[in-house]
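[1] Pasting the sequence and the predicted model now:
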Amino acid sequence: MSRVMVVFRRCALVAVAALVVVAGGVGTAEARSTALSPTDRAFLAGAHQSNLAEIATGKLAQAKGQSAEVKELGAMLVADHTALDAALREVAASVRVSLPATPNAEQRAMQAQLSKASGEEFDAMFVAGQLKGHAAAMALGEKELSNGTDASVKKAAADSAPVIMKHHEMFMAQAKAMGLPASVHSGLSGVAASAGHQVPAVLMGLGCLLIAGGLVLAMRRRTVG
């Protein structure tokens, strides 16, 4: 056998081996994506939409907030949720999951309402909406920690939990300072697991009450003024 043929056969073997490695890698990635549980997928999508919503409303608060505290809270949301979302998108890419391009319908509706509000009405609506949004985000994260199956997705939930908890506590303090209801307790441990699908409905109801209370307070202040 000529030296040329020997070299050709060796190159062919190397090429075949490379194809096997590449195919195996693609197969592993696809298998990992397929192995994700519905809970894992729901967390990645929901957390990403929550981040998008918080970034958008945070920018609105910076631009339209009446009080310095609301403007500062808005800046915090933009910075922290931008960082959280960057980490989340890395996890989603590693497990080959496509993320939604926009916040969900309810979050977009809240942004539209905030865009039309101003002054004390804006501040009250913003704080009440953030209490509701962060309570829902905590419930979503706890559900992933309890029922998720992928280690990297569960780690993303665990890493984001302290940040979201801190935000919720800060908005509870701000609500109290503004005289708004702050009845959505930050300690939701065990609620998501025990209440199941009832949690989103409960949070939605509480959120509506908070927003309504904030609007009433703002209207009263405007009338008095």
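    It's in.
[2] From now on I want contacts and neighbour counts done on CA atoms only, so please keep to that.
    OK.
[3] what's the nearest residue to the residue nearest to the spatial centre of the chain if we skip its chain neighbours?
    With distances taken as Cα atoms, centre = their mean, A47 lies nearest the centre of the chain, 2.7 Å away. Spatial nearest neighbour of A47, excluding adjacent residues (Cα to Cα, 6 or more residues apart in numbering): A137 at 6.9 Å.
[4] Point me to the helix or strand that includes that neighbour.
    Element membership for A137 (DSSP states H and E) is helix 119-147.
[5] elements contacting that helix?
    helix 38-64, helix 105-116, helix 151-178, helix 191-195, helix 198-224 (3 or more Cα pairs under 8 Å, 6 or more residues apart in numbering; DSSP states H and E).
[6] so how far is M125 from the residue nearest to A47?
    Distance, A137 to M125, using Cα to Cα, to the nearest Å: 18 Å.
[7] sorry, back to before: most tightly packed of the helices and strands packed on helix 119-147?
    When the helices and strands packed on helix 119-147 are scored by mean count of other Cα atoms under 10 Å, the highest mean neighbour count falls to helix 38-64 (a mean of 22).
[8] In terms of secondary structure, what does it contact?
    Partner elements for helix 38-64 (3+ Cα pairs under 8 Å, 6+ apart): helix 68-94, helix 105-116, helix 119-147, helix 151-178.
[9] Mind doing that once more with 7 Å?
    helix 68-94, helix 119-147 (3 or more Cα pairs under 7 Å, 6 or more residues apart in numbering; DSSP states H and E).
[10] distance between the last one and the chain's centre?
    The chain centre lies 10 Å from the centre of helix 119-147; the measure is Cα atoms, centre = their mean, to the nearest Å.
[11] Can you give me the buried ones in it?
    The neighbour-count check on helix 119-147 (16 or more other Cα atoms under 10 Å) flags 120-145 as buried.
[12] Presented hereafter is structure B, for comparison with structure A:
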Amino acid sequence: MRKQLVTVALIGAAGALCAPQAYAAPVSDQDTAFTQAAHRANLAEIAAGQDAQRNATTGCVKTVGGVLVRDHSRLDAGLTALAKKHGIALPGSPAPEDEQKLMAVRAKAGTAAYDKAWLAHQEAAHTKSLARIDEEIAKGDNAEVVAAARAARPVVAMHLDMVRGGTCHAAKDSKTVGAGNGGQLAAAMNDRVVLGTVALAGGALLVAGAGLWALRGRRSDAES
């Protein structure tokens, strides 16, 4: 009888330690495709922002380029951490079409035509990114990936407002959008998993202790 109680207690403790993995949210093809595409878009926007800082002719476009570098770097840090957590392989460069479009814009470097082409390119790119984000919010399965998309949405929408209509609006930079929320969310979810593991394991140990205490009581009664 004693061996049976100990065995049950050990099984309960092991189950508690494994529980967070059992309840881990799935990462669907939709979540994976979004994460990879968003990473590539971030890389493309960082490159485009750096290019504008070097080659734009107006201070406004240079400023917007700096905003893109700042925000997409933060977004990508959170996204990369999330991808690592869920085992999602990320590409190492922007999409080829984005690189080609930036090269076409760069060919106009140092002229007013560059600024106009850069703004038009960024309006198209951010419109596409916003649509991709909305699709993930509507169809995504993994809560963390969907939350990262939600955190990115106001950032991308703000960038779109800054270039909408091919006109530069650097003043629309709020400087308060939490672009790093994706990474913060991943860290918070990790903390919850750890706390859940501790709580479940502690409960299992309490059950095991209660079982052993009851067994000892029965033995004492039998001996007396």
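    Arrived safely, thanks for sending. Note that this is a predicted model, so its numbers are computed, not measured.
[13] After superposition, what's the TM-score, could you say?
    Put the two chains on top of each other and the TM-score (TM-score structural alignment, normalised by the length of the second structure) is 0.63; 155 aligned residues with a Cα RMSD of 2.5 Å.
[14] how many degrees apart are the longest helix anywhere in the second structure and helix 59-86 in direction?
    When the second structure is scanned for its longest helix (criterion: DSSP state H), the result is helix 181-223. Here helix 181-223 of the second structure points in a direction 20 degrees away from that of helix 59-86 (axes from the mean of the first three to the mean of the last three Cα atoms, to 10 degrees).
[15] How far off centre is helix 181-223 of the second structure?
    Distance, centroid of helix 181-223 of the second structure to centroid of chain: 30 Å (Cα atoms, centre = their mean).
[16] Return the angle between stretch directions for it and helix 143-163.
    Going by the same axes, to 10 degrees, helix 181-223 of the second structure makes 160 degrees with helix 143-163.
[17] Disregarding flanking residues, what is the spatial nearest neighbour of A148 of the second structure?
    Nearest one to A148 of the second structure, counting by Cα to Cα, 6+ apart, is G182 at 4.4 Å.
[18] I'd assumed V145 was in contact with the one you found.
    No. Using Cα atoms under 7 Å, G182 of the second structure is not in contact with V145, being 8.1 Å away.
[19] Could you report the neighbour count for L5 of the second structure?
    18 (other Cα atoms under 10 Å).
[20] what do we get in the first structure for A52 of the second structure?
    The alignment partner of A52 of the second structure in the first structure, by TM-score structural alignment, is A61.
[21] which ones are touching its match?
    Residues counted as contacts of A61 of the first structure (Cα atoms under 7 Å, 6 or more residues apart in numbering) are V70, K71, G74.
[22] Tell me how many other residues surround the last one.
    Here the neighbour count serves as a burial measure; for G74 of the first structure (other Cα under 10 Å) it reads 25.
[23] same for the top helix by length along the first structure, what does it pack against?
    Longest helix in the first structure, counting residues (DSSP H): helix 3-35. Taking 3+ Cα pairs under 7 Å, 6+ apart as the contact definition, helix 3-35 of the first structure has no neighbouring helices or strands.
[24] Now do that helix against helix 68-94, angle only.
    130 degrees.
[25] Contacts only, for S33 of the first structure.
    Contacts of S33 of the first structure by Cα under 7 Å, 6+ apart are V95, R96, V97.
[26] nearest residue to the second one other than its sequence neighbours?
    Nearest in space to R96 of the first structure, with sequence neighbours left out and distances taken as Cα to Cα, 6+ apart, is S33 at 5.7 Å.
[27] Same question for Q184 of the second structure.
    G78 (7.1 Å).
[28] likewise R41 of the first structure?
    Closest to R41 of the first structure by Cα to Cα, 6+ apart is V97, at 7.5 Å.
[29] residue in the second structure matching that neighbour?
    Match for V97 of the first structure (TM-score structural alignment): I88.
[30] counterpart of the residue nearest to the centre of the first structure in the second structure?
    In the second structure, A47 of the first structure lands on A38 (TM-score structural alignment).
[31] residue range for stretch 210-222 of the first structure in the second structure?
    So stretch 210-222 of the first structure is aligned with nothing, judged by TM-score structural alignment.
[32] And N51 of the first structure, how close does it get to A112 of the first structure?
    For N51 of the first structure relative to A112 of the first structure (Cα to Cα), the value is 17 Å.
[33] And G58 of the first structure, by the same measure?
    Taken as Cα to Cα, the span from G58 of the first structure to A112 of the first structure is 13 Å.
[34] for T34 of the first structure, same thing?
    36 Å.
[35] same question, S94 of the first structure
    For S94 of the first structure relative to A112 of the first structure (Cα to Cα), the value is 33 Å.
[36] hang on, the earlier thing: map the residue nearest to A47 of the first structure onto the second structure.
    Aligned partner of A137 of the first structure by TM-score structural alignment: S129.
[37] what about its match, distance to E144 of the second structure?
    18 Å.
[38] so can I have TSV of the helices and strands packed on helix 38-64 of the first structure showing distance to T223 of the first structure?
    Output for those, formatted as TSV (distance: least, Cα to Cα, whole Å):
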stretch	distance to T223 of the first structure
helix 68-94	22
helix 119-147	12
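[39] These: which one's closest to R3 of the first structure?
    Nearest of those to R3 of the first structure, taken as Cα to Cα: helix 68-94 at 43.7 Å.
[40] how far apart are that closest one and its match in the second structure?
    Mean deviation of helix 68-94 of the first structure from its aligned counterpart in the second structure after superposition (mean Cα distance after the TM-score superposition for the first structure): 0.6 Å.
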